[in-house]
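Asker: sequence isn't available, so here's the structure alone:
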């Protein structure tokens, strides 16, 4: 809305395009857990089973980050070939915008774990209060950055509140249920994602758009999960849970997902 007030329609188009792919990719992540997370937490809260709520929160946070982080880093690494292949070189201004917004969208994927706990333990007022503050922050940043930096300013202005929301939510949930965020696994998962991203970027950079995409994506997936296993982020119990998630995926993705999990299983003992 604010961008259109200060910049030409073409720049608004680049901005909207840059948002389309990250939003589609990352917002599909909570779908893997289906609609079971919030009802499960609500049920355990009604039974005063805080230990089970902590376990659900811990597992949900870990699995959502395992899915969100590589999508974000991979999206940043492959933004240029994706935009070039889908829309052409004339849409190059959307590349940097897409790279900027992938990170906050990854955090948005993780928000599902903490927001489900907040609603499950009957604390929606916290979301309302926090959201109100973040909206004011977003408006202020938009009015400050867009006139000077255009679409890039808009991307940054909308990204900062989204990135700020996650640690605020995590702090609130940790205090309420007495369960810290799995920081160790977060660092390891981020490291695995960065390693994957470097390999993916290098392959597509030297092999070209089409061949680079065809080879870098499967190579990146293998390297990512192999790194997770080597860092002991994924164990036998995690593998069982990941296999159960297959049923919640869209039918088009199930076969590919099953292939990946089978490959991961060869490394897990």
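Answerer: Perfect, I can see it now. Note that the structure is predicted; figures quoted are calculated from it, not measured.

Asker: from here on, contacts and neighbour counts on C-alpha atoms
Answerer: Fine.

Asker: what segments of the stretch 101-250 of the chain are strands?
Answerer: Using DSSP state E, counting those that start in this stretch, no strands are found in the stretch 101-250 of the chain.

Asker: ranges for the helices of it?
Answerer: 124-177, 183-207, 209-230, 236-245 (DSSP state H, counting those that start in this stretch).

Asker: out of those, which gets nearest to residue 46?
Answerer: Closest of the helices of the stretch 101-250 of the chain to residue 46 is helix 124-177, at 13.8 Å (criterion: Cα to Cα).

Asker: now the helices of the stretch 101-250 of the chain in JSON lines, with distance to residue 263 and mean neighbour count?
Answerer: Converted to JSON lines, those look like this (distance: least, Cα to Cα, whole Å; neighbours: other Cα atoms under 10 Å):
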{"stretch": "helix 124-177", "distance to residue 263": "32", "mean neighbour count": "17"}
{"stretch": "helix 183-207", "distance to residue 263": "16", "mean neighbour count": "19"}
{"stretch": "helix 209-230", "distance to residue 263": "8", "mean neighbour count": "18"}
{"stretch": "helix 236-245", "distance to residue 263": "11", "mean neighbour count": "14"}
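
Asker: including distance to residue 38, could those go into a markdown table?
Answerer: Listed next are those as a markdown table, based on distance: least, Cα to Cα, whole Å:
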| stretch | distance to residue 38 |
| --- | --- |
| helix 124-177 | 13 |
| helix 183-207 | 22 |
| helix 209-230 | 27 |
| helix 236-245 | 16 |
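
Asker: right, and those - which one's nearest residue 70?
Answerer: Of all those, it is helix 183-207 that lies closest to residue 70, at 4.9 Å by Cα to Cα.

Asker: use this one as the comparison:
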């Protein structure tokens, strides 16, 4: 099972980087929420949500396409990059115009508009940096992008804390993000020129249509992913108010910071399942089902723990002023469990060259999410938005599973799925009984109960133990040596 061992090691590497970036961002989010209060935090969260929906149009698959083109023709990097840079600039200017138009159309006040404009400039600059990082990935020099990403997160956190402690508020915070992104852009551009290529601005207009067409095939799915994931905050801001956006995002950010796990596992798994789809379907099935099993066994108890411990978690992180956020966290936690399953099924569809299925599924889910929010938010506020998010995720899991069955194969999932549900339920009841005593004791107690239940249900077979033995250090995995 060397292949699964490689997946685990690759996942650990990716997880460490993404976890560090997410934790730095999350520390700032917690401080912002506590320092500014629900209304100003809601303004900041709204601006981020709106921009995450709009700024994706400044890319439209250019970064992914550039990775592929550079990997195939490294000698022609300067010529390739010229056309990508030119189109990126066109996309960026158009997106900036859309940001200004949408913000004015929605009728927000001057402070909110300035927050969106400043943060929008920061996001667009960062998007440009992402295009240059694609060159590093095309040359398989991921360390440059990783170091720069961590550095950017450190700068955002440092500048943000200094600005907020100095009393400059949410507008000052946005300027700090802009400053960090400018530094990140300059450093990325310097490394690109010093280590990879000098950019000559000679355009090849005959290549532009190819880049636009192929880039859209890569990027349209991301557009609908962002709509599905972030439109609820925008709708809450107009239909209810900024304070509610703050309460909702306080809970949602806890879930988001944990969603790096399914993403990292999917990234690590993709090259392997894609290769085995062409060369060895049986091995592909074996790797996929084992990875899905571990994803479910990790995702379900995490969601259960968040739901049961929502009140003490919100109280510890955000304070008593955000007590209302606990209700949202109890519901949103289940998107975490479902995202593990969705990531695995989506990865398998991409490995089988069925990317369009993923895009179609996201179009459907984005539309359904908007409709459900329109129905639920007026009556139930951020609780309605939370329910809409979970129900849409259920639909996405159903659609992706159906597509996998139709286009790839019928995976065996019932056995470990039932064990994960039963184990998580037993763990949840045990943790509920002790949650009033200590949050720090409840978590290890819950993990212990969950593992005991899984062992009692004989969830792990000989192959699982062999994989564990391979992952452990030699002195641990080989008794007597």
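Answerer: In hand now; what should we look at? Since the model is a prediction, treat every value here as computed from it, not as a measurement.

Asker: where does the TM-score land?
Answerer: Superposed pair, TM-score by TM-score structural alignment, normalised by the length of the first structure: 0.84. Supporting alignment: 242 aligned residues with a Cα RMSD of 2.0 Å.

Asker: before we move on, back to that, tell me which of the helices of the stretch 101-250 of the first structure lies nearest to residue 49 of the first structure.
Answerer: helix 124-177 (10.4 Å).

Asker: mean per-residue distance, the closest one to the second structure?
Answerer: Helix 124-177 of the first structure, aligned to the second structure and superposed, deviates on average by 1.2 Å (mean Cα distance after the TM-score superposition for the first structure).

Asker: equivalent range in the second structure for that helix?
Answerer: Using TM-score structural alignment, helix 124-177 of the first structure lines up with residues 355-408 of the second structure.

Asker: that older thread, and the helices of the stretch 101-250 of the first structure: which comes nearest residue 52 of the first structure?
Answerer: helix 124-177 (10.3 Å).

Asker: by contact count, what packs against the closest one?
Answerer: Applying 3 or more Cα pairs under 8 Å, 6 or more residues apart in numbering; DSSP states H and E, we find helix 124-177 of the first structure packed against helix 2-6, helix 9-27, helix 50-87, helix 93-120.

Asker: can you give me the distance of residue 475 of the second structure to residue 468 of the second structure?
Answerer: Using Cα to Cα, to the nearest Å, one gets 13 Å for the distance from residue 475 of the second structure to residue 468 of the second structure.

Asker: excluding its backbone neighbours, what's nearest residue 395 of the second structure?
Answerer: Nearest residue to residue 395 of the second structure, sequence neighbours excluded (Cα to Cα, 6 or more residues apart in numbering): residue 365, at 7.1 Å.

Asker: distance-wise, check the equivalent of residue 223 of the first structure over in the second structure relative to residue 442 of the second structure.
Answerer: Per TM-score structural alignment, the equivalent position to residue 223 of the first structure in the second structure is residue 449. As defined by Cα to Cα, residue 449 of the second structure lies at a distance of 10 Å from residue 442 of the second structure.

Asker: residue 6 of the second structure too?
Answerer: Look at residue 6 of the second structure and residue 442 of the second structure: by Cα to Cα, they are 33 Å apart.

Asker: and residue 288 of the second structure, by the same measure?
Answerer: Taking Cα to Cα, one finds residue 288 of the second structure at 32 Å from residue 442 of the second structure.

Asker: what range in the first structure does stretch 218-226 of the second structure sit on?
Answerer: On the first structure, no counterpart of stretch 218-226 of the second structure exists by TM-score structural alignment.

Asker: that older thread, show me the one of the helices and strands packed on helix 124-177 of the first structure that comes nearest residue 128 of the first structure.
Answerer: For residue 128 of the first structure, the closest of these is helix 93-120, at 11.2 Å, according to Cα to Cα.

Asker: and that closest one, what does it pack onto?
Answerer: helix 9-27, helix 37-46, helix 50-87, helix 124-177.

Asker: could I get the ones you listed in a markdown table, plus columns for distance to residue 93 of the first structure?
Answerer: Formatted as a markdown table, those follow (distance: least, Cα to Cα, whole Å):
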| stretch | distance to residue 93 of the first structure |
| --- | --- |
| helix 9-27 | 7 |
| helix 37-46 | 38 |
| helix 50-87 | 9 |
| helix 124-177 | 9 |
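
Asker: out of those helices, which gets nearest to residue 259 of the first structure?
Answerer: Closest approach to residue 259 of the first structure among those is made by helix 50-87 (15.7 Å; Cα to Cα).
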